[in-house]
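J.: Predicted model, plus sequence, below.
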Amino acid sequence: MRILRYAAFSDDPAGGNPAGVVLDAGTLSDAEMQAVAADVGYAETAFLTERRGPATYRVRYFSPLAEVPFCGHATVGTAVALADRDGPGALTFVTNVGAVPVTVDDRRRATLTSVGARVADLAADDLTALLAALRWQAADLDPALPPRVAYAGAFHPVIAAGTRQRLADLDYDVPALKALMQAREWTTIQLVWRETTDRFEVRNPFPVGGLYEDPATGAAAAALGGYLRAEGLVPDGTVVHVAQGGARITVTLTPGEDGVRVSGTAVPIPG
């Protein structure tokens, strides 16, 4: 078994969101995959456990604490790792939530298409508990972007800050937020600030995965795209730019597709 490391959504190995990648995980048990992910220590490590046909692979994702149903940045990292080995082209990843098509070009840029996106109301009691855990007030929210729970392979509450400063001041109650997320099966909290109609800065608390913050989250970006479309905030065909720290994620809402396209580069991390 060889553990590769890729930085996703960045051209800099020191930037973006690092992912572990194991291309030959067919003999590993669940416990062994969990142990590897904990040892790697990144937000997620992806494991290819089986080849199911030409360019089709069974993929599972583990955070340091638990298996997660879908992970966008590790999908991008794994697709680029396969392209580095086999050449660019089209792939299919069979994940716990369904088949995810991915294409990789010759510039190490991968584009995944999520499973169908959907959006649900966030219960008033859950919003109250979530704001308390975040140490936010209702007045901190952007009234033009209502709180919702969005899904595009994993569940993410979308909470919009009214100001960039509110987004920047991330100081949450870790035990309280972790307990709420575990009870509701939320993967990360997608905190956003809208700079323009199609440009967002985001943060992603990730205590259920053992990290204070997930550095750049493709699954949450896909969920955000689904949210923007469902709420009528952007029309189909829009390309949305998502920034998280130094990472850059492109979200495309393609007419006629239930899923959301998420694109970004990935590069190997030396060592």
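T.: Noted; the coordinates are in hand. Since the structure is predicted, the reported quantities are computational estimates derived from the model, not experimental observations.

J.: Could you use CA atoms for every contact and neighbour count after this?
T.: Will do.

J.: what about the residue of the chain most remote from its centre, which SS state?
T.: Ranked by distance from the centre of the chain (Cα atoms, centre = their mean), the top residue is A139, with 27.3 Å. Following DSSP: H, G, I helix; E, B strand; the rest coil, the label given to A139 is helix.

J.: From L224, how far out is it?
T.: Going from A139 to L224 by Cα to Cα, to the nearest Å gives 22 Å.

J.: what sits against the closest residue to T197 other than its chain neighbours?
T.: Leaving out its chain neighbours, the residue that sits closest to T197 by Cα to Cα, 6 or more residues apart in numbering is V234, at 7.4 Å. Applying Cα atoms under 8 Å, 6 or more residues apart in numbering, we find V234 in contact with T197, D198, L228.

J.: how about the helices of the protein, start to end?
T.: 30-40, 72-86, 124-134, 164-168, 174-184, 218-230 (DSSP state H).

J.: do you know which of these lies nearest V202?
T.: Across the helices of the chain, V202 has its closest neighbour in helix 164-168 (7.5 Å, Cα to Cα).

J.: Contacts for the closest one next, please.
T.: Counting by Cα under 8 Å, 6+ apart, D140, A161, L191, V192, W193, V202, R203 sit against helix 164-168.

J.: same thing with stretch 30-44?
T.: So stretch 30-44 is in contact with 17-20, 45, 47, 61-67, 71, 74, 209-211, 214, going by Cα under 8 Å, 6+ apart.

J.: Now intersect the residues you listed with the strands, please.
T.: Among the contacts of stretch 30-44, the members falling in strands (DSSP state E) are N17, P18, A19, G20, T45, F47, Y61, F62, E67, L211.

J.: which of these has the most neighbours?
T.: Neighbour counts for those (other Cα atoms under 10 Å) peak at T45, which has 34 neighbours.

J.: any idea how far Y151 is from it?
T.: 21 Å.

J.: again with I249
T.: Going from I249 to Y151 by Cα to Cα gives 17 Å.

J.: between those two, which one's more packed in?
T.: Neighbours per residue, other Cα under 10 Å: of I249 and Y151, the larger number sits with Y151, 27 against 24.

J.: one more structure, for comparison:
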Amino acid sequence: MSEAVQRYVAFSDHPDGGNPAGVVLDAAGLSDDRMLAIAADLGYSETAFLCGTDIRYFSPLAEVPFCGHATIATAVALAERDGPGEVVLATAGGPVPVKTRRDPDGRILATLTSVPARISPIGPADLEELLASLGWGTADLDPALPPRIGYAGAWHPVIAAATRRRLAALDYDFDRLATLMAAREWTTIQLVWREAGSLFHSRNPFPPGGVVEDPATGAAAAALGAYLRDLQLVPLPATVTIHQGEDLGRPGHLVVDIRADRAEIEVTGTAVAIT
């Protein structure tokens, strides 16, 4: 690849944690086919391509409308090149402001503000097929956290496991779930277990992108924020912590800020270059 492709891990300050993403800070002149080829060659769940402030995201198999972890990685790459500050990225779903700053330890933190986020019901037939694809039964679900579909730039079913053990034992029918998700234009499945009021563990299957599981997923984290807000499952304002990637050996840490007076959700994390 002749293009300047950078490699970052998002939502971790260690290269062996979080979720890897490709970043191309100057994608001017690249065709759709070339961007897809770059993403496929990298093999990460997503690669971000920046042209000015326009940003596009490609998985190894297709373009996706929004990707949180690649946005965080892009923001940190820009901050390392230009210094911390704010940029408004133009995504397929609308503008996404991203702010970067240094914390007391010198790490660059990036906070993305999603497009207006919302939830919708999941139909009984779709839920039945989703659970069958996962190999889950209704007894595996947390009755306090009902299934919904969340949107914050992309669509993510939110499915809550009754136990940490159920979440850990993820072993699903890849082709069956991929077919359902492609038909419904879902990006990842936000599988969660609630350890405490504002502390969650998450796993995100992504078969439509050719990836068994995303280790850390900012877009789905924002969708979870909308889900918790709209179902009044946390007192507002709320700061929610999500641990993801633990079962893959790539632990990541996502912070989600939810307010009652705005439809947008904020997601914060770090990113580090892979050398």
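T.: Here it is on my side, so go on. Quick caveat: nothing in here was measured; it's all calculated off a predicted structure.

J.: From the contacts of V234 of structure 1, list just the buried residues.
T.: Among the contacts of V234 of structure 1, those buried by neighbour count (16 or more other Cα atoms under 10 Å) are L228.

J.: ok, of the contacts of V234 of structure 1, which one's closest to A266 of structure 1?
T.: Distances from A266 of structure 1 to those, taken by Cα to Cα, are shortest for D198, at 22.8 Å.

J.: which non-adjacent residue is nearest that closest one?
T.: Closest to D198 of structure 1 by Cα to Cα, 6+ apart is V240, at 4.7 Å.

J.: cool, G259 of structure 1 as well?
T.: G116 (4.2 Å).

J.: before we move on, what about R203 of structure 1?
T.: L191 (5.1 Å).

J.: Pull the number of nearby residues for the one you found.
T.: L191 of structure 1 has 24 neighbours, counted by other Cα under 10 Å.

J.: Could you do A183 of structure 1 as well?
T.: The burial count for A183 of structure 1: 9, using other Cα under 10 Å.

J.: same question, P64 of structure 1
T.: Neighbour count of P64 of structure 1, defined by other Cα under 10 Å: 22.

J.: For it, give me its contacts.
T.: Going by Cα under 8 Å, 6+ apart, P64 of structure 1 touches Q34, A35, A37, A38, D39, V40, G41, Y42, A43, E44, G209, G210.

J.: Against Y44 of structure 2, how distant is the equivalent of it over in structure 2?
T.: When structure 2 is aligned by TM-score structural alignment, P64 of structure 1 is paired with P60. Counting by Cα to Cα, the gap from P60 of structure 2 to Y44 of structure 2 is 7 Å.

J.: thinking again about what came up before, can you name the residues that contact the counterpart of the residue nearest to D198 of structure 1 in structure 2?
T.: The criterion is TM-score structural alignment: under it, V240 of structure 1 has V240 as its aligned partner in structure 2. By Cα under 8 Å, 6+ apart, V240 of structure 2 lies in contact with S198, L199, F200, G225, V255, V256, D257, I258.

J.: give me that answer again for 7 Å
T.: Counting by Cα atoms under 7 Å, 6 or more residues apart in numbering, V240 of structure 2 makes contact with S198, L199, V255, V256, D257.

J.: Let's see which of those residues end up in strands.
T.: L199, V255, V256, D257.

J.: Please name the spatially closest residue to the first one (chain neighbours excluded).
T.: I take that to be L199 of structure 2. In space, and not counting its chain neighbours, L199 of structure 2 is closest to T241: 5.0 Å by Cα to Cα, 6+ apart.

J.: before we move on, back to that, any chance of a PyMOL selection covering the buried ones in the contacts of helix 164-168 of structure 1?
T.: Those of the contacts of helix 164-168 of structure 1 that count as buried under 16+ other Cα under 10 Å are selected in PyMOL with:
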select buried, resi 161+191+192+193+202+203
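
J.: Could you dump the contacts of helix 164-168 of structure 1 into JSON lines and include distance to R108 of structure 1?
T.: Formatted as JSON lines, the contacts of helix 164-168 of structure 1 follow (distance: Cα to Cα, whole Å):
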{"residue": "D140", "distance to R108 of structure 1": "39"}
{"residue": "A161", "distance to R108 of structure 1": "33"}
{"residue": "L191", "distance to R108 of structure 1": "28"}
{"residue": "V192", "distance to R108 of structure 1": "27"}
{"residue": "W193", "distance to R108 of structure 1": "28"}
{"residue": "V202", "distance to R108 of structure 1": "24"}
{"residue": "R203", "distance to R108 of structure 1": "25"}
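
J.: Show me the contacts of helix 164-168 of structure 1 that map onto strands.
T.: The strands, defined by DSSP E, take in L191, V192, W193, V202, R203 from the contacts of helix 164-168 of structure 1.

J.: The third one -> structure 2?
T.: What it means is W193 of structure 1. Using TM-score structural alignment, W193 of structure 1 pairs with W193 in structure 2.

J.: before we move on, back to that, now list the buried members of the contacts of V240 of structure 2.
T.: Burial by neighbour count, judged by 16+ other Cα under 10 Å, picks out S198, V255, V256, D257 from these.

J.: one step back: how about the match of W193 of structure 1, what does it touch?
T.: A160, A161, A162, T163, R164, L167, F200, H201, S202.

J.: which residue lines up with the first one in structure 1?
T.: This points to A160 of structure 2. In structure 1, A160 of structure 2 lands on A160 (TM-score structural alignment).

J.: burial of its match, as a residue count?
T.: With other Cα under 10 Å as criterion, A160 of structure 1 counts 25.

J.: repeat for the one 4 residues further on
T.: For R164 of structure 1, the neighbour count with other Cα under 10 Å is 14.

J.: any idea how far it is from I189 of structure 1?
T.: The gap separating R164 of structure 1 from I189 of structure 1 is 17 Å, by Cα to Cα.

J.: which one is the aligned residue in structure 2 for V100 of structure 1 nearest to, not counting chain neighbours?
T.: The alignment partner of V100 of structure 1 in structure 2, by TM-score structural alignment, is V96. The spatial neighbour of V96 of structure 2 that comes closest, neighbours along the chain excluded (Cα to Cα, 6+ apart), is L89 at 5.1 Å.

J.: Give me the distance between the one you found and A4 of structure 2.
T.: In terms of Cα to Cα, L89 of structure 2 sits 20 Å off from A4 of structure 2.

J.: between the two, who's got more neighbours?
T.: L89 (21 against 11).

J.: Next up, the contacts around the more buried one.
T.: L89 of structure 2 neighbours (Cα under 7 Å, 6+ apart): T53, D54, I55, P95, V96, P97.
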